[in-house]
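# Just need the structure, nothing else, for what follows:
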Amino acid sequence: MKTTQKSPALTLLGQKDVKYNYAYTPEILETFSNKHPQRDYWVKFNCPEFTSLCPITGQPDFATLYISYVPDKLMVESKSLKLYLVSFRNHGAFHEDVVNIIMDDLIKLMSPRYIEIWGKFMPRGGISIDPYANYGRIGTKYAELAQLRFNQHDLTTMDHVDNR
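Alright, predicted model coming up:
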């Protein structure tokens, strides 16, 4: 995982001949400095074309991933995030594991104040799996936010229309 303090040092943004790696590649992730670290605000990514493989059958799993975080000093660069998510294309992992792997990698990369990831996987065999995980920095108000949002996650999912 690459961390940069200045935007011009980003290696992927603006490159037209970037090669897609379809094997799990966390080191492709890049960061840039948050220009507003004094303020809490949300950064949300909606990733409707996520794919990975079932580790048992090798069949593809399709999902929309929702990644939301409150940055601290660093932010994830979106093109590197896109390439990182593509790197799961041939990676075998259960849905729950995928969500937690991505969360762990993003926490390690940028140490956000708060982060949550929700995977809404397409049904296979007549059942869908929608893992949700979150994290708030321990000993801060973000840990309390994490507990609150975790406890209310099922309530908030009832308000959404499932367009599968």
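# contacts, neighbours, all on C-alpha from now
Fine.
# ok, now which ones touch residue 68?
Applying Cα atoms under 8 Å, 6 or more residues apart in numbering, we find residue 68 in contact with 42-45, 115-117.
# Any of these buried? List them.
Burial by neighbour count, judged by 16 or more other Cα atoms under 10 Å, picks out 115-117 from these.
# taking the contacts of residue 68 one by one, which sit in helices?
Of the positions in the contacts of residue 68, not one sits in helices, assigned by DSSP state H.
# Pick out whichever of those sits closest to residue 75.
Comparing those against residue 75 with Cα to Cα places residue 43 closest, at 8.9 Å.
# can you count the residues close to the nearest residue to residue 121 once chain neighbours are set aside?
Computed as Cα to Cα, 6 or more residues apart in numbering, the closest residue to residue 121 that is not its neighbour in sequence is residue 63, at 4.0 Å. Residue crowding around residue 63 was assessed by other Cα atoms under 10 Å; the count is 21.
# Beyond the strand or helix carrying residue 63, next helix or strand please.
Of the helices and strands defined by DSSP states H and E, residue 63 is found in strand 60-70. Note on strand 60-70: by DSSP H and E, the next helix or strand toward the C-terminus is strand 74-76.
# Alongside the first, I'd like the structure of this one:
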Amino acid sequence: MTVERDFLKAGNPRKIVNLYATVLSSDSRNSIEGELREHVAGLFSLALTHFAFAERLRAADWRQQVSRYYYACYNASKALRFFSEGHFSAEVADHKKIGELPDDFNDKDKFKLNLENMRTDRNTSDYDHIAVAADLLATPPEIATTTRDFLTAVRDYCLARGLTLGEV
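The predicted structure follows:
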């Protein structure tokens, strides 16, 4: 995959295409859409990398598991938001948007709650030095299931809209 690094700096590609629809050629619009899709696939691939890493960890490494599962979901959420809205951010505040899913996303409310809880659990795992696994809102196996389900739902959402992503 070859992606243009500066593409993300240009702003929201969906808004740009809509704003300049009358002056952009069909080839230009297709090129922008193709580049957006390459970045979405790259973000989803990163999500799968975090997921695979978490899956290899031992149960005793629950802190690292929770963190990697969270980052799998966070990157899948970023991919989904970029695909559906054209919005991309590398700012820390973007983590607060993990549960902002498209209105037509299956089980949106369930995933929103689970993703926001996972963010809380990730913060507990990463920053609370006296925390134990029982302090989490969900158990690490439940977090693993949520992650697998969310990655599958993101993949299916994109596939239904013509974008094939990696296997979960």
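# Post the TM-score for the overlay when you can.
The pair, once superposed, lands on a TM-score of 0.29 when counted by TM-score structural alignment, normalised by the length of structure 1; 79 aligned residues with a Cα RMSD of 5.2 Å.
# ok, back up a step: if I look at the residue nearest to residue 121 of structure 1, how far off is residue 43 of structure 1?
Using Cα to Cα, to the nearest Å, we find residue 63 of structure 1 at a distance of 20 Å from residue 43 of structure 1.
# all helices for structure 1, in order.
In structure 1, the segments counted as helices under DSSP H are 78-86, 95-110, 141-157.
# Turn those into JSON lines, columns for distance to residue 50 of structure 1 and mean neighbour count.
Formatted as JSON lines, the entries for the helices of structure 1 read as follows, by distance: least, Cα to Cα, whole Å; neighbours: other Cα atoms under 10 Å:
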{"stretch": "helix 78-86", "distance to residue 50 of structure 1": "7", "mean neighbour count": "20"}
{"stretch": "helix 95-110", "distance to residue 50 of structure 1": "11", "mean neighbour count": "17"}
{"stretch": "helix 141-157", "distance to residue 50 of structure 1": "20", "mean neighbour count": "14"}
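# Relative to residue 31 of structure 1, which of the ones you listed is closest?
For the helices of structure 1, distance to residue 31 of structure 1 was read as Cα to Cα. The smallest value, 7.1 Å, belongs to helix 95-110.
# just to revisit the earlier point, nearest to residue 70 of structure 1, of the helices of structure 1?
Nearest of the helices of structure 1 to residue 70 of structure 1, taken as Cα to Cα: helix 141-157 at 9.0 Å.
# how much does the closest one deviate in direction from strand 60-70?
Going by axes from the mean of the first three to the mean of the last three Cα atoms, to 10 degrees, helix 141-157 of structure 1 is angled at 130 degrees with respect to strand 60-70.
# Skipping adjacent residues, who's closest to residue 80 of structure 2 in space?
By the measure of Cα to Cα, 6+ apart, the closest residue to residue 80 of structure 2 outside its immediate chain neighbours is residue 154, 6.5 Å from it.
# Settle this for me: the one you found is touching residue 78, isn't it.
No. Counting by Cα atoms under 8 Å, residue 154 of structure 2 sits too far from residue 78 to count as a contact (10.4 Å).
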